[in-house]
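Chemist: Pasting the sequence and the predicted coordinates here, then a few questions.
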Amino acid sequence: MAIPPPPGPEQPQGSYPPPHAQGPYPQLPYRTWGQGYSPYNRPAPVNGLAIAALVLGILCFLPAVGLVLGIVALRQIKKRGERGTGLAVGGMVMSSLGLVLIVLGSLGGFWADFQEGFRDAAAGASGVTFSVDEGECFDAPDGSLEGYAYDVDRVPCTGRHDAEVFANFTMQQESYPGEDRINDIADTKCYALQDRYAMDTWAVPDDVDVYYFTPTRQSWRVGDREITCMFGNMDEKRSLTGSLRNDATTLDADQLAYLEAARVLNTAMDTAPEEYVEDDLPGHRKWADRVSDALTEQAELLRGHTFEPGAAKPVAALVDDIEAARKEWAKAAGARDADAFQRHYDKGAELIDPHRTVTARKALGLDTTPPEYLGGGGDGVGGGDGDDAEV
C-alpha cells in the first residue's frame, strides 16, 4: 500500500484548494496548521520498565530478566494508565525467544547449528555448490587442488590447466558420514576409476596424481552428494598441458583391444596380499590363482581380436609369454610351501615384466616408457628376449 507524501510548506494538510485551482469559486484564506497547547492534552508517560524489557529483549541479554520486567510493566501500565504496552509485549516476546534458544543451545549446541545451517542455506541459494563434468579441465582460483573450493574456472584441455576431471559419482548415504569416511570412499573409487578414462596408464606423467572434490558438511545440507575425481600435478607450481584422456573416444580398435586385455591382468595384480608370503601363504596362493585366471582371460581377449599386420606378430609373441606365465602362476597357486611359491612366482613375474611389452606397444602406437612405479626410465627398453607382455 502506497503512503502519500507529507504536505509541503506551500499547501498545509487540510487546506482549501489554492487560488489558481478554485475556478469560479471565491477565494478563501488558507487555514493555518498547528496544535494549540493545552494542559489537558498532555500525553501519558511511558513506563520505564517497558523500555527496559524491550532493550533486554533486543540485545538478548539476560532474557529472563527482560521477560519479568515486561510482565511487571504490563501490570503497572494497567494500574497507572501509562503508555508502553507494545514495548513491554515486544520485550517479552524477544526475551522468550532468547530463553528458548539458550535452553536448546545448552542441550546440544543448537544455536551454533542453527547459525551454521542458516549460512549453509544462504550459500546453497546463492549457488555455492558446483559441478565439473567428466572430460572438462579447469584452473583453481588459488592454483591449489587442496583445501576448500567454491568455484573453478573452466578452460580448454588443449592448453595449460590445473586439473582434468576423469569421473564423477554420487554418494548414496542419507546422513553425512563424516569427512574421513568421505575421503576414504573418494580415494578408493577415484583410483579405481582412473584407468577407465586414461586406459594407457603409461601415458600419465609420473608427477601427476589423483585428486578429488568432496561434499563438505555444509554443502551436504543443501543436497551435495557428488564426488569429482581429477588428475592434477603434485607440484602446485606446475600444471597440466593437453588432455590425459585415452579411452574408446580417442583410441583406435587395436589400441583399445590391447589395453582392455591389459586391464584384466592389472586388476588381478593389484589384489596382492600386504603380508610376506612366509606370513600368509594361503593369501598368496589365492592371489596367484586370481592372476592365473586373469592371464587366461587376457590371452583369450588378445587372440580373439584381429590386429593390423604391423602389430599382429608382436602381440602374438606377447600371448605366447602370457600363456607360459599362466602355467607358472598356476603352479604358484598350488605351492605347498613359501619356497616353492617363490620359485614359480619369480618365473611367472619375469614373463610378464612390463619392459617386455615395449615392442607391442610401439607397434600399436602406445607409450613405450614404463612409469617409475614399474621400474621405468630411459628409452623403455628392458630385459628379456624381445617378447612382450603387459602388467
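Modeler: Yep, it's here. Numbers count the residues shown, from 1 in each chain.
Chemist: Going by C-alpha atoms from here, please, whenever you check contacts or count neighbours.
Modeler: OK.
Chemist: so who does the residue nearest to Ala272 when sequence neighbours are not counted touch?
Modeler: Closest residue to Ala272 apart from its sequence neighbours, by CA to CA, 6 or more residues apart in numbering: Trp287 at 5.9 Å. Contact analysis of Trp287 by CA atoms under 8 Å, 6 or more residues apart in numbering lists 268-269, 271-273, 333.
Chemist: quick one: which of those has the most company?
Modeler: In terms of neighbours by other CA atoms under 10 Å, these top out with Ala333 at 25 neighbours.
Chemist: I figured that residue hits Phe341, correct?
Modeler: Yes. Counting by CA atoms under 8 Å, Phe341 is a contact partner of Ala333 at 7.4 Å.
Chemist: what do those two both touch?
Modeler: Listed as contacting both Ala333 and Phe341 by CA under 8 Å, 6+ apart are Arg285.
Chemist: ok, and what's touching the helix or strand encompassing Arg263?
Modeler: Element membership for Arg263, per DSSP states H and E: helix 253-269. Residues outside helix 253-269 that contact it (CA under 8 Å, 6+ apart): 199-200, 247-248, 287, 290-291, 294-295, 297-299, 301-302, 305, 307-308, 364-366, 390-391.
Chemist: Which ones among the residues you listed lie within strands?
Modeler: Judged by DSSP state E, the contacts of helix 253-269 include no members of strands.
Chemist: Type out the PyMOL command that picks the buried ones from the residues you listed.
Modeler: Buried subset of the contacts of helix 253-269, written as a PyMOL selection, criterion 16 or more other CA atoms under 10 Å:
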select buried, resi 199+200+247+287+290+291+294+295+297+298+299+301+302+307+364+366+390+391
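Chemist: then this one, side by side with the first:
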Amino acid sequence: MAVVGSSRPLRGIAAVVALLAVGAVGCSEVAESAKEGAKKVARQRSVYSLDIGDCYNPNGKAEGTAYAVEVVPCGEAHEGQVVGEFALDEAKKYPGEDGVAAVADERCPVEAQKYAPDTWALPKGVALFYYTPTAESWATGDRAVSCTYTAETGTLSASLGTAKSLEPAQRTYLEGSNAVYEAMWATQPLADTVEDDLAGYKAQAKAVAAALETHVGNMAAIDGTEVGKLRATLTKAAGNWKKAANAADSDAFYLAYDAAFTGIDPNASVAARKELGLATTVPADDAEVWAG
C-alpha cells in the first residue's frame, strides 16, 4: 500500500515485513539468494522514518498495512517514492480512517507538486498514495502523513523530483497552472447539475477566475510567442469564469461556463509548454475529462 509492532496503512499499496527462507537449491543459488536477502534486510526502514525523496519497494502485495519498506537508490528499480509529507497537528484525537484520508486526499496533491511540479512529466501508470497514522500509532504520537507516487504496474527507474531543476520561467508557469486546476477540482460541487447547487458552482467559478487572474498576471514576465498566445486565451477564459461566478441564474451560468471550461482545456497549453521546455503530453485523466 505481520509482524508485531506499530503499522501504518498505505492507501492502494502495502508493505509487510517478510521472512526470507532458503530452500533446497544449488550452492551458488543459495549464496546468491542469501546475498540478495542480506541486502534487502540491510535496506529495511521503518515507515516512520521515511523522508521526502526516498525511493522504496514494499515488502508485500498491494492493499494492507506497512511496518517497513526496502529503501533503494532511485536509479534502481522501485515501486514508489516519497514526494511529500505533513503532520496532522490540528487534530486533538484520532480523526478515524475516513477523517485522515479526507485530509490526505486534499493535501497530498499540493505537497507532491512541491517536489514534482510538472504532473505531465510523471510516468504513465503512476498514482498518488499515502501512508497515514493508525489509531494505535496515533496513541504513541504518530501524526505524520507520507505522500508517495507509486507505480500501479511495473516499476520506476529514476527519481520523480524535478523542482530543483526547473528554470524560473518554468517554475512560474507550473505554479500558476497547477493552482488553476487545483482551484477547479478542489471546489467541485457534489451536486451533478447547476440547478441543484447554483451557489456552489458559482463559488467554484469564482475560485477558478481568481487563480486564472493570478496565473495570467505572473505569465506577463515570461517571454515567448506561444506563451503570449496562451496568456491571451487564459485572459479571455478568466473573464468567462467571472461571468459564470456572477450569473443571475442557471441559464446564464451555462452560457458562460461552456466558454470558460473550453478556455482552460489543457490541449491549448501544449505549444506554450513546448516553448518552455516542459512535458507536452496531456495526462490521460485530464484528456478523458475534456474529451467527455
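Modeler: Everything's here; your move. These numbers were taken from a predicted model, which means no experiment stands behind them.
Chemist: Work out the TM-score between the chains.
Modeler: Here the TM-score for the pair of chains, by TM-score structural alignment, normalised by the length of structure 2, is 0.76; 247 aligned residues with a CA RMSD of 2.5 Å.
Chemist: that older thread, residues in structure 2 aligned with the helix holding Arg263 of structure 1?
Modeler: Alignment of helix 253-269 of structure 1 against structure 2: residues 168-184, by TM-score structural alignment.
Chemist: Compare that stretch with structure 1 and give me the mean distance after superposition.
Modeler: Comparison of stretch 168-184 of structure 2 with structure 1 after fitting gives an average deviation of 1.4 Å (mean CA distance after the TM-score superposition for structure 1).
Chemist: Which stretches in the stretch 51-200 of structure 2 count as helices?
Modeler: Secondary structure of the stretch 51-200 of structure 2 (DSSP state H, counting those that start in this stretch): helices at 96-115, 135-139, 168-186, 198-219.
Chemist: And those helices: which comes nearest Ala66 of structure 2?
Modeler: Of all those, helix 135-139 sits nearest to Ala66 of structure 2, with 11.8 Å by CA to CA.
Chemist: Could you list the buried residues of the closest one?
Modeler: For helix 135-139 of structure 2, by 16+ other CA under 10 Å, it's 135, 137-138.
Chemist: just stretch 123-140 of structure 1 next, same as before
Modeler: For stretch 123-140 of structure 1, burial by neighbour count (16+ other CA under 10 Å) applies to 123-124, 129, 132, 135-140.
Chemist: what do you get for stretch 177-185 of structure 2?
Modeler: Of all the residues in stretch 177-185 of structure 2, those buried under the rule 16+ other CA under 10 Å are 177-184.
Chemist: Do a quick rundown of the strands in structure 2.
Modeler: With DSSP E, the ranges of strands along structure 2 come out as 8-9, 44-46, 55-57, 65-66, 68-72, 80-87, 126-131, 144-151.
Chemist: So which elements touch the second one?
Modeler: Using 3 or more CA pairs under 8 Å, 6 or more residues apart in numbering; DSSP states H and E, the elements in contact with strand 44-46 of structure 2 are strand 68-72.
Chemist: Which residue numbers in structure 1 does the strand it packs on align to?
Modeler: Mapping strand 68-72 of structure 2 onto structure 1 (TM-score structural alignment) gives residues 151-155.
Chemist: How much space separates Glu213 of structure 2 from Leu128 of structure 2?
Modeler: From Glu213 of structure 2 over to Leu128 of structure 2 the distance is 28 Å, taken as CA to CA, to the nearest Å.
Chemist: can you check Asp51 of structure 2 too?
Modeler: Taking CA to CA, one finds Asp51 of structure 2 at 16 Å from Leu128 of structure 2.
Chemist: And Tyr201 of structure 2, by the same measure?
Modeler: Using CA to CA, Tyr201 of structure 2 is found at 27 Å from Leu128 of structure 2.
Chemist: same thing with Ala211 of structure 2?
Modeler: Shown here: Ala211 of structure 2 relative to Leu128 of structure 2, a distance of 23 Å by CA to CA.
Chemist: on that earlier part again, which one of Tyr201 and Leu128 of structure 2 has more residues nearby?
Modeler: Tyr201 (24 against 20).
Chemist: Translate the more buried one into the numbering of structure 1.
Modeler: In structure 1, Tyr201 of structure 2 lands on His284 (TM-score structural alignment).
Chemist: Repeat that for Asp258 of structure 2.
Modeler: Aligned partner of Asp258 of structure 2 by TM-score structural alignment: Asp346.
Chemist: Equivalent analysis for Asn59 of structure 2, please.
Modeler: Asn59 of structure 2 maps onto Pro141 in structure 1, by TM-score structural alignment.
Chemist: quick one, what contacts that match?
Modeler: So Pro141 of structure 1 contacts 151-153 (CA under 8 Å, 6+ apart).
Chemist: Looking at structure 2, which of these hold up?
Modeler: Retained in structure 2: 151-153, out of the contacts of Pro141 of structure 1 (criterion both residues aligned by TM-score structural alignment, their matches' CA atoms under 8 Å).
Chemist: Of those, which count as buried by neighbour count?
Modeler: For the kept ones among the contacts of Pro141 of structure 1, a burial check counting by 16+ other CA under 10 Å picks out 151-152.
Chemist: would you turn the kept ones among the contacts of Pro141 of structure 1 into CSV with distance to Thr241 of structure 1?
Modeler: Below are the kept ones among the contacts of Pro141 of structure 1 laid out as CSV (distance: CA to CA, whole Å):
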residue, distance to Thr241 of structure 1
Asp151, 21
Val152, 17
Asp153, 16
